[in-house]
Structure formats: C-alpha cells, structure tokens
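Trainee: Return atomic coordinates for the entry below.
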Amino acid sequence: MRVDISCNYLVRVVTIILFKLCKDFQCQFHFGYSLEVNTRVTVQELCSVTIPCAFTADDQKSFTNSSGYWNSRHHIIVASTNANVKGSKPNFLITGNPNKGDCTLTITDAKKEDSGMYYFEFEGPVRYNYQEKSITVNVTDSPKESEVVINSVHDCGSMNYTIIALIASGNIIAISLIAVGLYFLLKRLIIENKIGGGSRTKEYKVGDVNKSETLYQGLTVQTESVYHDIKSSS
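Mentor: Alright, predicted model coming up:
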C-alpha cells in the first residue's frame, strides 16, 4: 500500500513539473494537430504561386465559424480569412477554406521582400499555430519577357501575356490589311487589263522615277507599296 501511494505521488509530481516547464517554455503537447504543406517554395518575381495546404485540429477536418491566418516569422499576420483582421500583405491570400481543413495560400505578383518564413494559425474551437511546419518562400529574379512559365501552381504576371498578345494582334491586323489591299489591287488591275486589252503595259510611279512595267511587275510594285504603307503606319 505504501508503495502504491509513493508511485502515485511521484507520477503527480512529475506531471506537475512537466506542465510547469511546458507552460514556461510555451510547449504544445497537442495530439491530433497536423499540417501538410510544401515547406520550401520558390517563385519568380512578379509571378504568382499557389501553395496547397491541409490541416487537422483536434483530429477534425471540418469546422464551423473558424478562421485561418498566415503569419510571418515575426508573428505578424500577413493573410487572414477573418473579416475583422486585415493581413499586412495584400498579395497574400488564403484561398483555402479553414472550415474544411484547407489552409491553401496564394501569393500574387511576388516581390523580393516577400521572401521569408511563414506559418499557419488556426482559430476555431481552439486556437493553435503550426509554427513547427513553417514554409520558406524564396522570390527569385523576374523572368525575361521571352520566358513564360505556365503550370498548375505557378503563373507569371500578366505583363508578358499582354506583350505577346499585342504582338500577335499587330501581325494579324497587318496580314489582314495586306490581304484586303491585294484583293482590291488585283480587282482594279484585272478591270484595267480587260479595258486596255490584254498585256498592255502601264506606267507606275515609284518615288520620283517613272518605270514602264508589265502587269505582273506592276502588281509586285503595288504590293510592296501597300506593305510599306501598312508597316510605316503601325
């Protein structure tokens, strides 16, 4: 009997000591709390990246009226789903739903100052931070205009796409104008040829020099003239 009392007493003393140490050092001995995320993320400057993230709290994945926060290593909230709490980084967005155990983070138009460590914090039936599963974000130099990377996670800024779209549109418009110009030119030359009688030659003026050309040569000169007019006006 005396041995049992001594054992119980010892267990209680050890428990109290551990609890005291844990409180002093802000330990968190919580089972049933987990977080799955890629802890190292690299994104190019001016590009966007989505970081998939899932968590459990108290062995649960479904909650009501919960909130999620992503914090910097200095414990500053950078993104929040709580309407009453504003994140310090507008380009950091929690695109996941904490009520469904989703802590997915999206960074848009990444900047060099966005590089650093961040961790997720959950607020629901209990409040718990997953600082032990922090992520490290590394923002590299922006890509060249000729380099565009597209996949399901990374998405470069719209600037490169706009440039490509403008170039493509300009080429299409130029080709269309050339085609229309050639159509009316051919139509006019065919009519003139019928009226003039077959292979009659015609005078075409290029610059300050008058040249006598055949129908084919005239078409070539006019085509080049239309092309240069369109090119100089674009």
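Trainee: Please make it C-alpha for all contacts and neighbour counts, starting now.
Mentor: Fine.
Trainee: Show me the longest helix that occurs in this structure.
Mentor: Secondary structure of the chain per DSSP state H: the longest helix is helix 158-196.
Trainee: quick one: buried residues of it?
Mentor: Ala174, Ile178, Gly181, Leu182, Leu185, Leu189, Asn193 (16 or more other CA atoms under 10 Å).
Trainee: Counting by contacts, list what that helix packs against.
Mentor: Here helix 158-196 is seen to pack against helix 215-233 when contacts are counted using 3 or more CA pairs under 8 Å, 6 or more residues apart in numbering; DSSP states H and E.
Trainee: who touches the helix it packs on?
Mentor: Applying CA atoms under 8 Å, 6 or more residues apart in numbering, the contact partners of helix 215-233 are 174, 177-178, 181-182, 185-186, 189, 193, 199-202, 204, 206.
Trainee: Give me the angle between that helix and helix 158-196.
Mentor: In terms of direction (axes from the mean of the first three to the mean of the last three CA atoms, to 10 degrees), helix 215-233 departs from helix 158-196 by 150 degrees.
Trainee: and helix 215-233, how far out from the chain's middle?
Mentor: Distance of helix 215-233 from its chain centroid, counting by CA atoms, centre = their mean, to the nearest Å, is 44 Å.
Trainee: List the buried residues in it.
Mentor: Quick answer for helix 215-233 (16+ other CA under 10 Å): Leu215, Gly218, Leu219, Gln222, Thr223, Val226, Tyr227, Ile230.
Trainee: tell me which of those residues is nearest to Gly170?
Mentor: Nearest to Gly170 out of these is Ile230 (CA to CA; 10.8 Å).
Trainee: Could you report the separation of the closest one from Leu46?
Mentor: Distance, Ile230 to Leu46, using CA to CA, to the nearest Å: 35 Å.
Trainee: Another for comparison:
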Amino acid sequence: MGPPWKVMNPASFSANLMVLIFAGLCKGSWSQNSDYNWTVPASVSVQRGLCVHIPCSFTYKQGGRTTPGKLYGYWFLNKGRYRHYFTHDSSRSAPGILVATNDERQELQTSVKKRFHLTGDLDEGDCSFSILNAKPEDAGDYYFRIEDNYLRYSYTTNHLRTHTTLQVLVP
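Mentor: All right, here's what the predicted structure looks like:
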C-alpha cells in the first residue's frame, strides 16, 4: 500500500488549486484574518415586496477571555456618505446605514425598522438576517460587524484582501 498522498504535476496542481479557489469564491466571502472569518452569499436577489432570509456564519477570536461580555451584531447597508453614530458612544461611527442589530441601544431608521431582522444566534456564530417587504432602496452592499466589551470587528474583506461584501439586488 502506498502513501496517502501522491505527487501531482505542476499543471494539475494549479488547475486543482484554481478550482478550489473558484468554488470558495462562489460559496461566499471570508475575511483576510484567519481569526475572523465569515461565510455569506456573494449576492442575493429578492423581488420587490417579497422577503428573503440571508444565511451567514462567522468566527472570531475571543482572545482567551472566559467572559467576553454580551456579543452585539450589526448589519450595515453601505450607502454613499452615510455614517451610523453609535448611541452609547457618539464619538464612534461606522460607514453606512444600520439596518439590523441585537443592540437595543441603537436607533434604526424608520424605513428599515420593522423590515430588517437579525435572526441568527451570535453566540453560535450565526449572523443570518432577513429582509421583509423588499424595496428598491434596499439594494446595495452590506457588511456585518461584531462588538463586545473588548472587541470591534467589521467583516468587509476576504482572504485575498479585496473588498467583499454581501450584495443585495432588488430588480
């Protein structure tokens, strides 16, 4: 019986590597830091007036803390020059419009308040969310952010260090 591996010629190895990279890119997006990964569809299309559930999972480095505090998740629609100023710390802001969160201290715009919902269990690494009654103004690039007492991290890039977000289309 031979070894559990075999030597491949360079062309075959390159072709297999390209297939793996392409399959990964089609599956979703990942952050560039191996401690902070996320998987989300590259794009989702939803017809105007309908609903969509967007699956999302993430990992993050807890830094060895046994009690990191409550984990907050934030979904942002990255639109133009909009910035969200955090209610509990107005000196901090993030680019975009806050559309869904489990942080009850944050104010959501009336246009998204009852239509966007963070449905995932953040403690289980689930950052899924839903959009109800989709509108054309919901179209755009979205990104996810997590925070606790010690951590602030936005999932906006993939392992290739290129800008990658979830794109929602409302045709």
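Trainee: returning to that earlier point: would you mind putting the buried residues of helix 215-233 of structure 1 into JSON lines with distance to Met117 of structure 1 alongside?
Mentor: Shown next, in JSON lines, are those (distance: CA to CA, whole Å):
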{"residue": "Leu215", "distance to Met117 of structure 1": "73"}
{"residue": "Gly218", "distance to Met117 of structure 1": "70"}
{"residue": "Leu219", "distance to Met117 of structure 1": "67"}
{"residue": "Gln222", "distance to Met117 of structure 1": "65"}
{"residue": "Thr223", "distance to Met117 of structure 1": "62"}
{"residue": "Val226", "distance to Met117 of structure 1": "59"}
{"residue": "Tyr227", "distance to Met117 of structure 1": "56"}
{"residue": "Ile230", "distance to Met117 of structure 1": "54"}
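Trainee: hang on, isn't Thr165 of structure 2 packed against Tyr142?
Mentor: Yes: if you go by CA atoms under 8 Å, Thr165 of structure 2 and Tyr142 touch, sitting 5.6 Å apart.
Trainee: Find me the equivalent region of the helix or strand hosting Gly24 of structure 2 in structure 1.
Mentor: Element membership of Gly24 of structure 2, judged by DSSP states H and E, is helix 10-27. Counting by TM-score structural alignment, helix 10-27 of structure 2 lines up with no residues of structure 1.
Trainee: distance from the next helix or strand after that helix to structure 1 after superposition?
Mentor: Next helix or strand after helix 10-27 of structure 2 toward the C-terminus (DSSP H and E): strand 37-39. Taken over the aligned residues, the distance from strand 37-39 of structure 2 to structure 1 averages 0.3 Å (mean CA distance after the TM-score superposition for structure 1).
Trainee: and Ser134 of structure 1, what pairs with it in structure 2?
Mentor: Using TM-score structural alignment, Ser134 of structure 1 lines up with Thr165 in structure 2.
Trainee: separation between that match and Lys113 of structure 2?
Mentor: 22 Å.
Trainee: again with Thr164 of structure 2
Mentor: Taken as CA to CA, the span from Thr164 of structure 2 to Lys113 of structure 2 is 25 Å.
Trainee: can you tell me which residues contact the match of Ser134 of structure 1?
Mentor: With contact taken as CA under 8 Å, 6+ apart, Thr165 of structure 2 is in contact with Ser29, Ala42, Asp141, Tyr142, Tyr143, Tyr155, Thr156, Thr157.
Trainee: for those, which one is nearest Pro10 of structure 2?
Mentor: Using CA to CA, these come closest to Pro10 of structure 2 at Ser29, 27.3 Å.
Trainee: close enough to count as contact, Lys61 of structure 2 and Asp35?
Mentor: Yes: the pair Lys61 of structure 2 / Asp35 is scored as a contact, 5.2 Å apart, by CA under 8 Å.
Trainee: For Gly68 of structure 1, grab the count of nearby residues.
Mentor: When neighbours are counted by other CA atoms under 10 Å, Gly68 of structure 1 registers 25.
Trainee: Lys70 of structure 2 too?
Mentor: 12.
Trainee: Can you tell me the SS state at it?
Mentor: Here Lys70 of structure 2 takes the coil state, with states given by DSSP: H, G, I helix; E, B strand; the rest coil.
Trainee: Alignment lookup: it to structure 1.
Mentor: In structure 1, Lys70 of structure 2 lines up with Asn65, judged by TM-score structural alignment.
Trainee: Could you do Cys127 of structure 2 as well?
Mentor: In structure 1, Cys127 of structure 2 lands on Cys103 (TM-score structural alignment).
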